[in-house]
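Enquirer: Structure here, sequence nowhere to be found:
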């Protein structure tokens, strides 16, 4: 998998954020976003949906959960950069939230 160039990343980020009320951001060469839910159960249910999808895609996010908040970082480590897989999984995450 080849990392995307900066122009392609900016274009894909704009597309991804068109339908998102909380935008994904580019931070230190990775996609980042914080998801906030009503409570821990809702956050955990969302994480479960994402985990099942991520496993099927063989692409796994970095994430950190405290109570109703999940912070996500997406980068394709094998490619040493952001790839289309990161945007594909990010879009799935948004659709599940």
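Expert: On my side now, so go ahead. Note that the coordinates shown come from a computational prediction; the quantities given were computed from them, not determined experimentally.

Enquirer: C-alpha from now on. contacts and neighbour counts both.
Expert: Will do.

Enquirer: does residue 13 sit in a helix or strand, and which one?
Expert: Element membership for residue 13 (DSSP states H and E) is helix 6-17.

Enquirer: take the one below as the second:
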């Protein structure tokens, strides 16, 4: 997978509301009603990550979920990260 340039990343981020680029990864966070809702979404994302064989770095505290995506083999952000980010957005808000 080819690592994207910062310009390519910034251009692609225009299609992902709430995502930012820093430290060789794209990042976002979500807030849910409660822990159960956050964990349910995390479980759905986990199944998608397995299907794509691309796993996020993430953290969860109660109703907060923070996600970072990068392609370790490329030492940066690739198309693979944007594919996963789009899938995450569909899981969190299917109306997108």
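Expert: Yep, that arrived. Only a predicted model underlies this, so the values are computations on that prediction, with no experimental measurement involved.

Enquirer: residue in the first structure matching residue 62 of the second structure?
Expert: When the first structure is aligned by TM-score structural alignment, the residue opposite residue 62 of the second structure is residue 67.

Enquirer: ok, the nearest residue to that match once chain neighbours are set aside to residue 12 of the first structure distance?
Expert: Among residues not flanking residue 67 of the first structure along the chain, residue 40 sits closest, at 4.7 Å (C-alpha to C-alpha, 6 or more residues apart in numbering). Separation of residue 40 of the first structure from residue 12 of the first structure (C-alpha to C-alpha, to the nearest Å) stands at 31 Å.

Enquirer: for the residue mapped onto residue 76 of the second structure from the first structure, what are its contacts?
Expert: Superposed on the first structure with TM-score structural alignment, residue 76 of the second structure falls opposite residue 81. Taking C-alpha atoms under 8 Å, 6 or more residues apart in numbering, we find residue 81 of the first structure in contact with 3-4, 29-30, 75.

Enquirer: Next step: those restricted to strands.
Expert: In this view, the contacts of residue 81 of the first structure that belong to strands under DSSP state E are residue 30.

Enquirer: most surrounded residue in the contacts of residue 81 of the first structure?
Expert: Neighbours here mean other C-alpha atoms under 10 Å. Within the contacts of residue 81 of the first structure, the largest count is held by residue 75, at 23 neighbours.
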